[in-house]
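> Okay, predicted coordinates and the sequence, questions at the end:
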Amino acid sequence: MENVLACIDASSYAASVCDLAAWASRRLELPVELLHVVQRKDAVAERHDLSGAIGFGVKSSLLEELTQLEEADARLQVERGRVLIAACTERLKAAGAVDVKPLHRHGGIVEAILEREAEARVVVIGKRGASREFAQDHLGSKVERVVRASNRPILIASCAIETPRVVVLAYDGSQAAGRALERCANSPLFRGLPVQIVSAGADDDKHRVLLADARSKLEGRDVTTTLRQGKAEEVIANVVEATPGAILVMGAYGHSPLRTLIVGSTTTAMIRTVHVPVLLMR
């Protein structure tokens, strides 16, 4: 059965993920699978064990102590996860989610998400993970890994959200942008919402035809278009900022990871800088 896969951790993004997942659940009329993953840790590595530099007897004693600490920490992480899932389940139900299925897993976060997305219509994750306080200006590394590897639309929650009321569609004519346009046109997620199509480039025939073609695929909808010259990430961010209740919809990572490493990525820049939900289509 299809669902909305909501992925939570101990970060302050958990509440936003729940609110956004509940919104998606209501509009898609699908239940929510609430996923929390306890990551496996190496006690020796975590505690920077230096016992190899001292005697064997002392080393054995330290390793035994580290094992006990690891076991205690694992139990604590499981209990924290149980409390987090319970609180998020209540929040989802209070927000009108169709149904909620809690799921607690151990292992790798990215691997667990990719496994569970097989039944997901959309995957909802926070912009940053539990260590976000140490990287305020960076996108969570696991978020980018999920987006690059996933076959599903990824809905990324900002730290605080309001209910989406306007779709801002970033459109450049690429295949990924075309899939984003198709989603805007046909998905119940955006039914009845006005759409603002925004493109960065010169005000010439090429870009006017591009926007006109995109607009034609949203016939019968409340559609406006914006064409501005400048860097795509700046143009899109300015339109989003000026649009109350916006949700940004765009294609994701149109270039290879190597090219992205060299020249940067509009996708990463948009997720990092805008303060609204972002739906990414591969």
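Sure thing, it's come through. Since this is a predicted model, take the numbers as computed values, not measurements.

> Please count neighbours and contacts with C-alpha atoms only from this point.
Noted.

> check contacts around Val100.
By CA atoms under 8 Å, 6 or more residues apart in numbering, the contact list for Val100 reads Pro31, Val32, Glu33, Leu34, Thr89, Leu92, Lys93.

> how about a cut-off of 7 Å?
Val100 makes contact with Pro31, Val32, Glu33, Leu34, Thr89, according to CA atoms under 7 Å, 6 or more residues apart in numbering.

> which residue sits closest to Asp172, ignoring its sequence neighbours?
Distances taken as CA to CA, 6 or more residues apart in numbering put Ser199 closest to Asp172, at 6.1 Å, once the chain neighbours are dropped.

> Tell me which stretches of the stretch 51-200 of the chain form helices.
56-94, 109-116, 141-149, 175-186 (DSSP state H, counting those that start in this stretch).

> Mean neighbour count, these: which tops it?
Highest mean neighbour count of these: helix 175-186, a mean of 19 (counted as mean count of other CA atoms under 10 Å).

> which ones among the contacts of Val100 are found in strands?
Val32, Glu33, Leu34 (DSSP state E).

> Now, of those, which are buried?
Applying 16 or more other CA atoms under 10 Å to these, the neighbour count classes Val32, Glu33, Leu34 as buried.

> before we move on, back to that, quickly note the distance from the residue nearest to Asp172 to Val98.
Distance of Ser199 to Val98, given as CA to CA, to the nearest Å: 36 Å.

> ok, those two, which is more surrounded?
Legend: neighbour count by other CA atoms under 10 Å for Ser199 and Val98, higher for Ser199 (25 against 19).

> In addition, the following structure is provided for comparison:
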Amino acid sequence: MNQVIACIDGIGESAECICDAASWASLRLEAPLTLLHVLDKSQYPTETNLTGSIGLGARETLLEELAALDEQRGKLAREQGRLMLDAARERAVDDGIAEPQTLQRHGDLVDTLSELEADTRLLVFGRGGAGGALGHQVEAVIRALHRPMLVLPDAFTPPQRFLIAYDGSPTARKAVEMVTRSPLLQGIPCDLLIVGPSTHDVKMELKHAHEQLQQAGFEVNAEILAGDVEQTLLGEVDKRGAELLVMGAYGHSRIRQMLVGSTTSKLIKQTRVPLLLLR
């Protein structure tokens, strides 16, 4: 479990953002960087079966021509992926990565990432949603993997301040513990926020997490705020100038899956800053 994996699934600013964020994390963690492109087998199958797709009497040559077109389409997509990886590797080198590795796979994204999970320290990818190939698979990726993930909007700036969304749950406690043990955010000031009722138990939970972070050397401001969870957190990110939002991701129980981990899902869709999800 030692490499940063960046999913390069497009071109232009989105891919540059993913590459820059992954390079930053690789340098902070002193971990190797692998740039990954997965060619979706559902869009680009290795074999094309057109039997039954054309009415009775269709000529065999037409089927062969259509199969050849699909094969050519797949070759062009693989070549485009290689070009994207080459451009990403050059950008990573410019960002200070000495020997970024590239990997291209043809298959299912979730299956591919699951195969690489044992050697993944941090997964970096864009949230998509505006035509990005990864957009419709974001939640599937998050649910399938048990590794820290950095989910990016359309821009990345190395954070000078970050905000931890805390709720006292076991997942949130584990997230705080991971922050304290990792070099990724060491030396960066943070805000630790609970959105909810200010009861004695909640105050004790916040106090414990605050002390953990302080003992690990973090400069921490801890508060309990009232209001709608998602909107309050998003508003505080802007208000405090945080450039990264950190939280524990939703769990994997059947009930959690049916509820779609509402807070996590909403923040992924709405946040204007990168979201670091910790298990």
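Looks like it came in fine. Keep in mind that what you see is a predicted model, and the values were worked out from it rather than measured.

> before we move on, back to that, counterpart of the residue nearest to Asp172 of the first structure over in the second structure?
Residue pairing (TM-score structural alignment): Ser199 of the first structure is matched to Ile194 of the second structure.

> Give me the contacts around stretch 249-264 of the first structure.
By CA under 7 Å, 6+ apart, stretch 249-264 of the first structure touches 167-171, 176-177, 180, 265, 267, 278-282.

> Just flag the most distant two among these.
Val167 and Ser265 (21.6 Å; CA to CA).

> higher neighbour count, those two?
Taking other CA under 10 Å, Val167 of the first structure and Ser265 do not tie; Val167 has more neighbours (23 against 18).

> Could you double-check that the more buried one sits in contact with Gly245?
No. Counting by CA atoms under 7 Å, Val167 of the first structure stays clear of Gly245, with 8.5 Å between them.

> Quick check: the gap between the residue most central in space within the first structure and Val278 of the first structure.
Nearest to the geometric centre of the first structure sits Ile156, at 2.8 Å (CA atoms, centre = their mean). The gap separating Ile156 of the first structure from Val278 of the first structure is 5 Å, by CA to CA.

> what about the alignment partner in the first structure of Thr263 of the second structure, neighbour count?
Counting by TM-score structural alignment, Thr263 of the second structure corresponds to Thr266 in the first structure. The local packing of Thr266 of the first structure (other CA under 10 Å) involves 19 other residues.

> mind listing what Thr266 of the first structure touches?
Neighbours of Thr266 of the first structure in contact, by CA under 7 Å, 6+ apart: Glu233.

> how does it look with 8 Å?
Thr266 of the first structure touches Ala232, Glu233, Tyr253, counting by CA under 8 Å, 6+ apart.

> Show only the entries of those residues found in helices.
Ala232, Glu233 (DSSP state H).

> cool, now which of the contacts of Thr266 of the first structure survive the switch to the second structure?
Mapping these onto the second structure (both residues aligned by TM-score structural alignment, their matches' CA atoms under 8 Å) leaves Ala232, Glu233 still in contact.

> what's the spacing between the residue lying farthest from the centre of the second structure and Thr51 of the second structure?
If you look at how far each residue of the second structure sits from its centre, by CA atoms, centre = their mean, the farthest one is Gly57, at 49.4 Å. Gly57 of the second structure sits at a distance of 12 Å from Thr51 of the second structure (criterion: CA to CA).

> out of the buried ones among the ones in strands among the contacts of Val100 of the first structure, which one sits closest to Ala22 of the first structure?
Looking at these and their distance to Ala22 of the first structure, the nearest is Val32, at 7.6 Å (CA to CA).

> What's the match for Ala212 of the first structure in the second structure?
In the second structure, Ala212 of the first structure lands on Lys207 (TM-score structural alignment).

> re earlier: now flag whichever of the contacts of Val100 of the first structure is closest to His106 of the first structure.
Proximity of these to His106 of the first structure (CA to CA) peaks at Leu34, which lies at 14.1 Å.

> Mind telling me what that closest one corresponds to in the second structure?
Under the alignment (TM-score structural alignment), Leu34 of the first structure maps onto Leu35 of the second structure.

> Alignment lookup: Glu243 of the second structure to the first structure.
Glu243 of the second structure maps onto Ala246 in the first structure, with residues paired by TM-score structural alignment.
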